[in-house]
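Student: structure for this input, please:
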Amino acid sequence: MSTPRPLPLLQKLIAALAFLVVVAGCTTAAPPESVLTVPAAPQKYAAIVVDASTGKTLFEVNSTAQRYPASLTKMMTLYMLFEALDSGRVTKETQIPVSDHAASQPPTKLRFRRGETIDIDSAIRAMVVKSANDVAVAVGEYLGGGSEDQFAAMMTAKARQLGMASTSFHNACGLPDAGQVTSARDMAVLGIALEHRFPQHFHYFSESDFMFRGRLVRGHNDMLGRVRGIDGIKTGYIRASGYNIVTSYNADGRHLIVVVMGAQSARQRNDHVEALIQRSLGPMTADAQPRLMYAGQEPAGSALPGLPSPGLAAPDSSLPGLPAQ
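Tutor: Predicted coordinates:
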């Protein structure tokens, strides 16, 4: 009877690896939990990240809850102005008169006096870069046949056409009004519509300053130039809303629209936008289960069994007018 020969070293290693694979296959490990810091109180915060190419929602919290848009309102004022440009109703050289009502709007503004005018091209830059309230109201009055109220009704009707079900406009600039409401989801719809409908005008949203009457006017959107791939679009703030932003990211074959509303400061809002972009571009986004830590609060609790974790979108959630993926 011959003595059994020891297994070669290679065979021993293969056997050991096979054993480890079997053991690992019998263990179900939950994906690691991460903490997402939210720079806002829960009653003000809302956010959404959308793949602008497919309409698929990658992240959302309170995305359909009503919030105050503040100067994000001017995105719709600009949408209506771009429509007027494309239809030939106005040109970039058309002069917009500034009424007493428009000139009386509180800052931020360019400080026009009654009877002065501004050309359409400068008006676009003033709304995008400076978020000028006097210019937005002047444009609204011009396009509304002399009535800002009429223009606000036109804005709301356009919002319904675009699928913005939670939005109502009462003015053209976003200054405080209890009836002027929107949602993070609606702002994402509007951001995508601006890019898809007016690609020839979207370059305005990437501008951080412009020259007007011989002086340099600087803007508020510090996300421009901060992260490679960010190409717009608009910020907003009133006390009731907190710090809002809609951001477009377009690089390396990925196109995202990020909306954050209700932040306690512009810096914290911008940090949060950057964190959401990084999270959405990561390979493990679908498996991540972020625990939300609101400003001044302990981390939010985990989701109940069978329900999505906080901050995770439903798998088939998509925006109107774009295919689900």
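Student: C-alpha from now on. contacts and neighbour counts both.
Tutor: Fine.
Student: what's the burial count for Gly225?
Tutor: 13 (other CA atoms under 10 Å).
Student: now the one 4 residues further on
Tutor: Residue neighbour count, defined by other CA under 10 Å, stands at 16 for Gly229.
Student: tell me the contacts of it?
Tutor: 249-251 (CA atoms under 8 Å, 6 or more residues apart in numbering).
Student: ditto for Tyr294
Tutor: Contacts of Tyr294 were listed using CA under 8 Å, 6+ apart, and they are 37-42, 300.
Student: filter these down to the buried ones, PyMOL style.
Tutor: To isolate the buried subset of those in PyMOL, counting by 16 or more other CA atoms under 10 Å, use the following:
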select buried, resi 37+38+39+40+41+42
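Student: can I get the contacts of Tyr294 in a markdown table including distance to Ile124 and secondary structure?
Tutor: Output for the contacts of Tyr294, formatted as a markdown table (distance: CA to CA, whole Å; DSSP: H, G, I helix; E, B strand; the rest coil):
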| residue | distance to Ile124 | secondary structure |
| --- | --- | --- |
| Thr37 | 35 | strand |
| Val38 | 32 | strand |
| Pro39 | 30 | coil |
| Ala40 | 30 | coil |
| Ala41 | 33 | coil |
| Pro42 | 34 | coil |
| Ala300 | 41 | coil |
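Student: which one (most neighbours) among the contacts of Gly229?
Tutor: Tyr249 (20 neighbours).
Student: what is the neighbour count of the closest residue to it other than its chain neighbours?
Tutor: Of all residues not flanking Tyr249 in the chain, Ile230 sits nearest, at 4.3 Å (CA to CA, 6 or more residues apart in numbering). For Ile230, the count of nearby residues is 21 (other CA under 10 Å).
Student: if we can go back for a sec, now, among the contacts of Tyr294, which is nearest to Val137?
Tutor: Within the set of those, Ala40 lies nearest Val137; the separation is 29.6 Å, counting by CA to CA.
Student: so who does the closest one touch?
Tutor: Ala40 neighbours (CA under 8 Å, 6+ apart): 262-264, 294-295.
Student: which of the residues you listed has the largest number of neighbours?
Tutor: Neighbour max across the contacts of Ala40 (other CA under 10 Å) = Gly262, 30 neighbours.
Student: wait, a strand at it?
Tutor: Yes: under DSSP: H, G, I helix; E, B strand; the rest coil, Gly262 falls within a strand.
Student: how near is it to Pro176?
Tutor: 14 Å (CA to CA, to the nearest Å).
Student: quick one: the strands in the stretch 101-250 of the chain?
Tutor: Applying DSSP state E, counting those that start in this stretch to the stretch 101-250 of the chain gives strands spanning 117-119, 209-212, 215-218, 230-238, 242-251.
Student: next one: the second one to chain centre, how far?
Tutor: Just to be clear, that refers to strand 209-212. Centroid separation for strand 209-212 versus its chain: 24 Å, with CA atoms, centre = their mean, to the nearest Å.
Student: for that strand, which helices and strands make contact with it?
Tutor: Applying 3 or more CA pairs under 8 Å, 6 or more residues apart in numbering; DSSP states H and E, one finds that strand 209-212 contacts strand 215-218.
Student: which residues sit against the strand it packs on?
Tutor: Residues outside strand 215-218 that contact it (CA under 8 Å, 6+ apart): 129-130, 208-211.
Student: also this sequence, please, to line up against the first:
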Amino acid sequence: MALLIAATVVMAGATGQAAANPRYAAYVMDANTGQVLFSRNGDAKRYPASLTKMMTTYMLFEAMESGRISASTQIPISAKAAAEPPTKIGLKAGSSISVDNAIKALVTRSANDIATAVGEMLGGSEQAFARMMTAKARQLGMNSTQFRNAHGLPNADQYTTARDMAILGIALREHFPKQYSYFSTRSFKFGKNTITTHNRMLSRVKGVDGIKTGYIRASGFNVVTSIQDNGRSVVAVVMGGQSGRSRDDHMTALLQEYLPKASRGGGANLVASRRLTPGTPAAVAGAFSLPNTNIPTPDFRPGADIDVQVAAYANEQAGLRVTPQMPVPSAPVPTAQSETIAAVQQQAASIDPVQTSSTRPTGWAVQIASSPSENEALAALERIGARAPNAVGSATAFTETYNNKGTTYYRARFGGYASKDQAWNACNALKRSKIDCYAVQL
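Tutor: Okay, here's the model as predicted:
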């Protein structure tokens, strides 16, 4: 009942606010029939952020299914992978991680270092792997997606759409029913640490079984969610959320409204069958066979608006461009609002942070304040981040608690520096702007 009330409150807002939030897009598809239940900016190009790792994981699943690798195969960590910024596991160059733990690290921590290591192992280089990912996207009918890296960190040439992310979410479920359960992982043990998921939708709505969150500043807060309940099933996408909380609220509202409208029928595959990604290195090909025909388009079954979609895909394959007519959405879009770093970090467990996070990074950090008020510490991070973006713009903002004579204090820190020199250089840059700070090893 509480969930229904919360969703009703979110859905009660005024419609037509998308123009005020240029990053916003949403899409809901009936996973049994392929019918589009809701679309707002569904075909507009957006930055995927760590939704990228859905495709990275798809490629891992494919390699596992071919027999080329197994869950116990060790993935080497290169110097490039180890140097990726947070969020990451923090393995050192020269070490390795099992495929099993790598997948868990991708779907829970959204580990950038592991994504790069996967790309290097499967593609020979991350650049080659990105080409493989893009080719695979075309196979699956993701005709408006282009990958340039395996992790989703900022790249102006890496883009997708809400529709394409929904197709990928359905493809992961359909093509890898055994491995798909990885996306419902809420936590796992890695060494002495327990790593928990960023995806709060898993525990928020009954029937949710995955899939992935994502965030960079250019994209806002993204999430793809799969839900199956009482014979009905949908995959939904929200992109460009102003915060983790507003994103999850809107996703909850969409699921509340459209899952009851989904069909209990159907259930056959909606996405084109798998084939070896064109351009895959011979060493990666394993037991796959190269396709002898053109890359297939999605094989949607007939349904409301689906014939139009299939015709549009076919015309695009023939070099034409047709924009399918989508149903007029009845669900409101989120209202644009000024979200501070404090609002973001209140939902830190549900986001996939790149530059703003409460997830404690490794290495070195720069501390700029300490306060008995968490809000004051968060405000300090926001203020300094805006005042000195050249010094700390690429760092991870976070707070850390400590107790002093029975009082809890919040340290405001910028982390993710790989060395003492990097941290001190950042601190010296802050001091030139008359901002007190000091470097500390985490």
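Student: re earlier: what's the closest of the contacts of Tyr294 of the first structure to Ser166 of the first structure?
Tutor: After measuring those against Ser166 of the first structure - CA to CA - the closest member comes out as Pro42, at 18.8 Å.
Student: can you tell me the closest non-neighbouring residue to that closest one?
Tutor: In space, Pro42 of the first structure is closest to Tyr294, 6.4 Å off (CA to CA, 6+ apart).
Student: tell me which of the contacts of Gly229 of the first structure persist in the second structure.
Tutor: On the basis of both residues aligned by TM-score structural alignment, their matches' CA atoms under 8 Å, what survives of the contacts of Gly229 of the first structure in the second structure is 249-251.
Student: hang on, the earlier thing: pull out the buried members of the contacts of strand 215-218 of the first structure.
Tutor: Looks like those have 129-130, 208-210 buried, using 16+ other CA under 10 Å.
Student: of all the strands of the stretch 101-250 of the first structure, which one comes closest to Ala65 of the first structure?
Tutor: strand 242-251 (14.2 Å).
Student: in the second structure, which residue range corresponds to the closest one?
Tutor: Here strand 242-251 of the first structure aligns to the second structure at residues 220-229, judged by TM-score structural alignment.
Student: and that stretch against the first structure, how far off on average?
Tutor: Taken over the aligned residues, the distance from stretch 220-229 of the second structure to the first structure averages 0.3 Å (mean CA distance after the TM-score superposition for the first structure).
Student: show residues contacting that stretch.
Tutor: For stretch 220-229 of the second structure, using CA under 8 Å, 6+ apart, the contacting residues are 23, 48-49, 51, 165-166, 169, 201, 206-215, 233-244, 247-248, 251, 351.
Student: and if you look at stretch 197-211 of the first structure?
Tutor: For stretch 197-211 of the first structure, the surrounding residues in contact (CA under 8 Å, 6+ apart) are 82, 124-125, 128-130, 194-195, 216-221, 224, 231-234.
Student: mark which of these are buried, thanks.
Tutor: Here, 16+ other CA under 10 Å leaves 82, 124-125, 128-130, 194-195, 217, 219-221, 224, 231-234 buried among the contacts of stretch 197-211 of the first structure.
Student: run the chain-centre distance for the match of strand 242-251 of the first structure.
Tutor: Taking mean C-alpha positions (CA atoms, centre = their mean), stretch 220-229 of the second structure and its chain are 10 Å apart.
Student: in it, which residues are buried?
Tutor: Of the residues in stretch 220-229 of the second structure, those buried (16+ other CA under 10 Å) are 220-228.
Student: leaving out the residues flanking it, which one is nearest to Ser166 of the first structure?
Tutor: Closest to Ser166 of the first structure by CA to CA, 6+ apart is Thr182, at 5.3 Å.
Student: the aligned partner of that neighbour in the second structure - how many residues pack around it?
Tutor: Matched to the second structure by TM-score structural alignment, Thr182 of the first structure sits across from Thr160. Thr160 of the second structure: 25 surrounding residues under other CA under 10 Å.
Student: same check on Pro177 of the second structure?
Tutor: 10.
Student: measure it to Pro334 of the second structure for me?
Tutor: 33 Å.
Student: what of Ser39 of the second structure?
Tutor: From Ser39 of the second structure to Pro334 of the second structure the distance is 14 Å (CA to CA).
Student: now do Glu316 of the second structure
Tutor: 32 Å.
Student: compare these two (neighbour count), which wins?
Tutor: Pro334 (24 against 15).
Student: am I right that that one sits in a strand?
Tutor: No: assessed by three-state DSSP, Pro334 of the second structure does not belong to a strand; its assignment is coil.
Student: that one contacts Met251, doesn't it?
Tutor: No: assessed by CA atoms under 8 Å, Pro334 of the second structure is found out of contact with Met251, at 10.2 Å.
Student: ok, whichever residue in the second structure pairs up with the residue nearest to Pro42 of the first structure to Thr15 of the second structure distance?
Tutor: Aligned counterpart of Tyr294 of the first structure in the second structure: Thr335 (TM-score structural alignment). Using CA to CA, Thr335 of the second structure is found at 8 Å from Thr15 of the second structure.
Student: what of Ala71 of the second structure?
Tutor: Counting by CA to CA, the gap from Ala71 of the second structure to Thr15 of the second structure is 47 Å.
Student: check Thr407 of the second structure too.
Tutor: Taken as CA to CA, the span from Thr407 of the second structure to Thr15 of the second structure is 45 Å.
Student: what about these two, which has more around it?
Tutor: Thr15 (14 against 8).
Student: so the more buried one touches Pro329, yeah?
Tutor: No: using CA under 8 Å, Thr15 of the second structure is not in contact with Pro329; the gap is 9.5 Å.
Student: quick one: contacts for Ala7 of the second structure?
Tutor: 249-250, 252-253, 256.
Student: mind giving me JSON lines with those residues and columns for distance to Thr399 of the second structure, neighbour count and secondary structure?
Tutor: Output for those, formatted as JSON lines (distance: CA to CA, whole Å; neighbours: other CA atoms under 10 Å; DSSP: H, G, I helix; E, B strand; the rest coil):
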{"residue": "Asp249", "distance to Thr399 of the second structure": "24", "neighbour count": "20", "secondary structure": "helix"}
{"residue": "His250", "distance to Thr399 of the second structure": "27", "neighbour count": "21", "secondary structure": "helix"}
{"residue": "Thr252", "distance to Thr399 of the second structure": "28", "neighbour count": "23", "secondary structure": "helix"}
{"residue": "Ala253", "distance to Thr399 of the second structure": "30", "neighbour count": "24", "secondary structure": "helix"}
{"residue": "Gln256", "distance to Thr399 of the second structure": "34", "neighbour count": "18", "secondary structure": "helix"}
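Student: which residue sits closest to Ile69 of the second structure, ignoring its sequence neighbours?
Tutor: Ala63 (5.9 Å).
Student: thanks a lot, see you next time.
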